[in-house]
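Chemist: pasted the sequence and its predicted model underneath.
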Amino acid sequence: MPFYKPLKGMPIEDRQRTIAGIQRLRAQFDAVNFPGKKTSESLILGTWNIRNFDDDRFNYGPRMEESFYYIAEIMSRFDILAVQEICENLAPLDRLMHHLGYQYDYIVTDVTHSGLGGNRERLGFVYDKDKVKFKGVAGELVLPDKMLISEAADKGRQFARTPFGCQFQSGWFKFLFSTVHIYYGSASTKSQAYARRVEEIKAVAKYLSKEAKMSDANQILVGDFNILEPGSKGFDALEKNGFTAVRNRMGSNRDRTKYYDQISFRSRKNEVKLLEPKREDRVFQFFDSVYRPDDFETYKPVIQERLKAKLNIAKADLAKATSKKKREKAENQIKAIEAARKSDASLEEYYGEWRTFQMSDHLPLWVELEINFSDAYLEYLLTYQSDAE
């Protein structure tokens, strides 16, 4: 359960709005039959790309205090959650962990090199220490020369963002949990950039598939694959390498039209067992409860105030710019901010994008897995014979 006591320190209007949002989220979790935590029977595992958390490089942030409460409320429903787009400064993540409470911890990578196209982001895992044990093994996936990504004849490269994996155990269930944020590149499926995206998916699935044959751990591979839809080249790359993808009827982007995010697995001796295996609605649409379209008027004064402050900063940057590049950057910022402030219609359009930098433009995915194999083990012991016998 998140740590709510600091809400006392918020101005009463902000506190009441934040509590109302939390209450709507809690009611929504109940309404969609999101599983409750069961100490010894099941594990709630998921993945979430938390958009640009949290360095304001795109000039829509930073996140407000209430957003940290909403994100913490969602995260608290998971026993372990893979996260993507964690930025270089870890202070916002530490702030989020304070809201989550002492029983939660995280493991993240260092930042990716900007020269590889990884935007200096981190991958990682947030987990409930009361439920999940980190087994002390962690590593980033570096491809051998013969497996380098080659979307064109003269190319041979590593991942834009190096996949990250850790070994965990919950109850009887041991698993290697790996997460990715696959290179996006271009929307055109005929472009080399799209081919690079598919090749990255193939490479990580193939590599982990080979590792699975030499390991006694269950392989769970999740993250932002930038997959367009089931049956596309990227999706097929997972299944052709032995991974089973968890199906959902609708996508995981903000309007649920794209299937960017995926949860997939390779099971050891049928140990990956989904509770409610026929469910196809394991995506949580938080915009039904917080930062809703109808909430624009509530946040309009906040947006106006922030845009005014950003405009003043951009004008100051322009005044002290010493190079053509810096002047153009400041001029473009001023132009974009003034366009957003022009009318209620432009402010409302800005709100539609702004809210994704408060929450995310991706929705969290989840599965509930069985972790108690004691009955099966007892059955095994019934016919077990030791060497001494």
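Modeler: Yep, that arrived.

Chemist: from here on, just use CA atoms for contacts and neighbour counts.
Modeler: OK.

Chemist: contact partners for I71?
Modeler: Neighbour list for I71: 96, 359 [criterion: CA atoms under 8 Å, 6 or more residues apart in numbering].

Chemist: and it, which of the three is it?
Modeler: Under DSSP: H, G, I helix; E, B strand; the rest coil, the three-state class of I71 is helix.

Chemist: another structure for you, compare them:
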Amino acid sequence: MPVYSSLRIRENDAGHIKAWKKRTAEKLLLLRAALDTHIADASGEESAERACERNGRQWLRLATWNIREFDTLKYGGRLKESLYFIAEIISHFDIVALQEVREDLACLQSVVQFLGQHEWDYIATDVTEGSSGNRERMVFIYQKNRVRFTSIAGEVMLDKGDLVTDSSGLCFRDASGLKVEFPEGVTLLPSGDVPVIKRKGKVLLEDDLVIPLPAGTRIVLPEGSSLVLPGGTQLPVENGQVALDAASHQAWSPHALVRPPYDLLSGIGLQFARSPFLVTFQAGWLKFILCTVHIYYGTGKEGLARRNEEIRKLTRFLSRRAESEHDSDAENFFFVLGDFNIVGKKHVTWESLHSNGFRVPEQLQKIPAGSNAARDKAYDQIAFWQPTAAGHPGTTFIDVGNAGIFDYFKYVFRWGDDDHDGEDERYYAEKTKTHKLAYKEWRTYQMSDHLPMWIELRTDFGTDYLSAVSASD
């Protein structure tokens, strides 16, 4: 339970301080009751036995939450009450994967202090360098009496052959047009229909079209290309001098490489924009590996292609790792969770998440609204890997209980229909005026533009184990 000792009203507090403490306490009570109701309502019409188990804390609540730019000084930074609200939300779960945690950890450490440093801890990556990395960290924050860190943590790095590319692969283009000479009698179009769309009287390719070039095709390299001879190449010598010319090319050409100008290349192999973070934990009988991600967003066709490629390459990498772990320990389970920037549940990005043996639990799939503040996108997800073999050879297995997405904006920093009298917007009017930002947008820099998503996992398999022993021959 969070510690809010600094909210105690003291005799020497100024009037506005007393009013702030009173209002913050009222909001925290409202938020706490709403979270209790939200989690209880998620159970639906469950059995009395299951409800009893849940009250006995035999289930682990696992959550993911992208906390927008946590924390940045943009628009004044987060208010103290915002940190209280964030701590209260986190306290209702046992382990939370956080995305968009920035270089300065002061706000995260404040949240841990409110939660209770003797009860809570966190594991964080270093910041990710590069413009697309945005100097973000990946973080797991967890309740120590419920979850145990089992000493393995690392960032996911792809092998050279698995690097992220766009859908076209590694290519180069000549701004003045490729100068190509084809063998006579060659037909370039592949057999079968070419997927096209018609737009404003024009026929356009619907997707990338890859056409194998016939043998004998000649292409004039664009200006700025270079010839690269690897170290160790034997060179021709004439009259004691190295002879590198067109006449001597047969001696060195089998080893030569051609490097087009860098700015004309596309599809260059990349690592993830923000390195996924993989950590091992145990809760009760359940051992599990969590990999939290913040997938590249991007815009336009190329940005969306890279976004989808990151998801696809990630699930392929993790499935190989999960298969290996399963072979050595069938009771160590793999989860991937975080901000995938998935457009929707019928989009190719959703399909890529479900490739390579991963799937989102049905309890989350059934929630119609999205996890962003507008509730119209499926950005955030939690998925687990299932072995291809039927059944489970061990005592433990993945048993998902309740699940939900909590919309805190109905209770704090309210707006629109959730704030009928406009009280919250008026209360923060001076802040939004100072930073020249609409209140609806400003509040996402106090809380987030994402909502926390959670599932419950069973951690007590004692009855199953004892039943199996008692039934054995």
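Modeler: Arrived safely. These numbers were taken from a predicted model, which means no experiment stands behind them.

Chemist: and F284 of structure 1, how many neighbours does it have?
Modeler: By other CA atoms under 10 Å, the residues close to F284 of structure 1 number 18.

Chemist: just give me the match in structure 2 for it.
Modeler: The alignment partner of F284 of structure 1 in structure 2, by TM-score structural alignment, is F406.

Chemist: was I right to think that match contacts I455?
Modeler: No - applying CA atoms under 8 Å as the test, F406 of structure 2 and I455 come out as separate, 11.4 Å apart.

Chemist: element containing S264 of structure 1, please.
Modeler: Using DSSP states H and E, S264 of structure 1 falls within strand 261-266.

Chemist: corresponding residues in structure 2 for that strand?
Modeler: Under TM-score structural alignment, strand 261-266 of structure 1 corresponds to residues 380-385 of structure 2.

Chemist: repeat for stretch 356-369 of structure 1
Modeler: With TM-score structural alignment as the criterion, stretch 356-369 of structure 1 aligns to 444-457.

Chemist: quick one: that stretch to chain centroid distance?
Modeler: Centre-to-centre, stretch 444-457 of structure 2 and its host chain are 13 Å apart (CA atoms, centre = their mean, to the nearest Å).

Chemist: also stretch 313-322 of structure 1?
Modeler: Put simply, stretch 313-322 of structure 1 sits 35 Å off its chain's centre (CA atoms, centre = their mean).

Chemist: what does stretch 414-433 of structure 2 give?
Modeler: Relative to the centre of its chain, stretch 414-433 of structure 2 is centred 31 Å away, using CA atoms, centre = their mean.

Chemist: quick one: buried residues of that stretch?
Modeler: For stretch 414-433 of structure 2, burial by neighbour count (16 or more other CA atoms under 10 Å) applies to 414-415, 419, 424-425, 431-432.

Chemist: kindly report the same for stretch 327-335 of structure 1.
Modeler: Under 16+ other CA under 10 Å, the buried positions of stretch 327-335 of structure 1 are 327, 329-331, 333-334.

Chemist: against structure 1, where does the lengthiest strand in structure 2 fall?
Modeler: Longest strand in structure 2, counting residues (DSSP state E): strand 59-70. The aligned range for strand 59-70 of structure 2 in structure 1 is 42-53, by TM-score structural alignment.

Chemist: average gap between that stretch and structure 2?
Modeler: Compared with structure 2 after fitting, stretch 42-53 of structure 1 has a mean deviation of 0.4 Å; criterion: mean CA distance after the TM-score superposition for structure 1.

Chemist: where along the stretch 101-250 of structure 1 do the helices fall?
Modeler: Secondary structure of the stretch 101-250 of structure 1, counting by DSSP state H, counting those that start in this stretch: helices at 192-212, 233-240.

Chemist: so which of those gets nearest E353 of structure 1?
Modeler: Ranking the helices of the stretch 101-250 of structure 1 by their distance to E353 of structure 1 (criterion: CA to CA) puts helix 192-212 first, at 24.5 Å.

Chemist: and I90 of structure 2? What does it align with in structure 1?
Modeler: I90 of structure 2 maps onto M75 in structure 1, by TM-score structural alignment.

Chemist: that match: what's it in contact with?
Modeler: 81, 100.

Chemist: ok, it to M1 of structure 1 distance?
Modeler: Distance, M75 of structure 1 to M1 of structure 1, by CA to CA, to the nearest Å: 10 Å.

Chemist: find residues that contact each of those two.
Modeler: Residues touching both M75 of structure 1 and M1 (CA under 8 Å, 6+ apart) are L100.

Chemist: measure Y102 of structure 1 to I80 of structure 1 for me?
Modeler: Relative to I80 of structure 1, Y102 of structure 1 is positioned 15 Å away (CA to CA).

Chemist: out of the two, which sits in the busier spot?
Modeler: The neighbour count for Y102 of structure 1 versus I80, taken as other CA under 10 Å, is higher for I80 (27 against 12).

Chemist: that one contacts D128, correct?
Modeler: Yes - counting by CA under 8 Å, I80 of structure 1 does reach D128; the two are 6.3 Å apart.

Chemist: can you list residues touching both of these two?
Modeler: Looking at what touches both I80 of structure 1 and D128 (by CA under 8 Å, 6+ apart), there is no common residue.

Chemist: helix, strand or coil for the counterpart of H98 of structure 1 in structure 2?
Modeler: Under the alignment (TM-score structural alignment), H98 of structure 1 pairs with Q113 in structure 2. Under three-state DSSP, Q113 of structure 2 falls in the helix class.

Chemist: OK, contacts around the nearest residue to Q113 of structure 2 once chain neighbours are set aside?
Modeler: Counting by CA to CA, 6 or more residues apart in numbering, V3 is the residue found nearest to Q113 of structure 2 once chain neighbours are left out, at 7.9 Å. Shown in contact with V3 of structure 2 (CA under 8 Å, 6+ apart): 113-116.

Chemist: tell me if V3 of structure 2 really is in a helix.
Modeler: No - with three-state DSSP as the criterion, V3 of structure 2 is located in coil rather than a helix.

Chemist: measure the aligned residue in structure 1 for it to S76 of structure 1 for me?
Modeler: Alignment note: V3 of structure 2 maps to F3 in structure 1; criterion TM-score structural alignment. For F3 of structure 1, the distance to S76 of structure 1 equals 10 Å [CA to CA].

Chemist: returning to that earlier point: mind putting the contacts of V3 of structure 2 into TSV with distance to I39 of structure 2 and neighbour count?
Modeler: Output for the contacts of V3 of structure 2, formatted as TSV (distance: CA to CA, whole Å; neighbours: other CA atoms under 10 Å):
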residue	distance to I39 of structure 2	neighbour count
Q113	24	18
F114	22	22
L115	19	23
G116	22	18
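
Chemist: no more questions from me, cheers.
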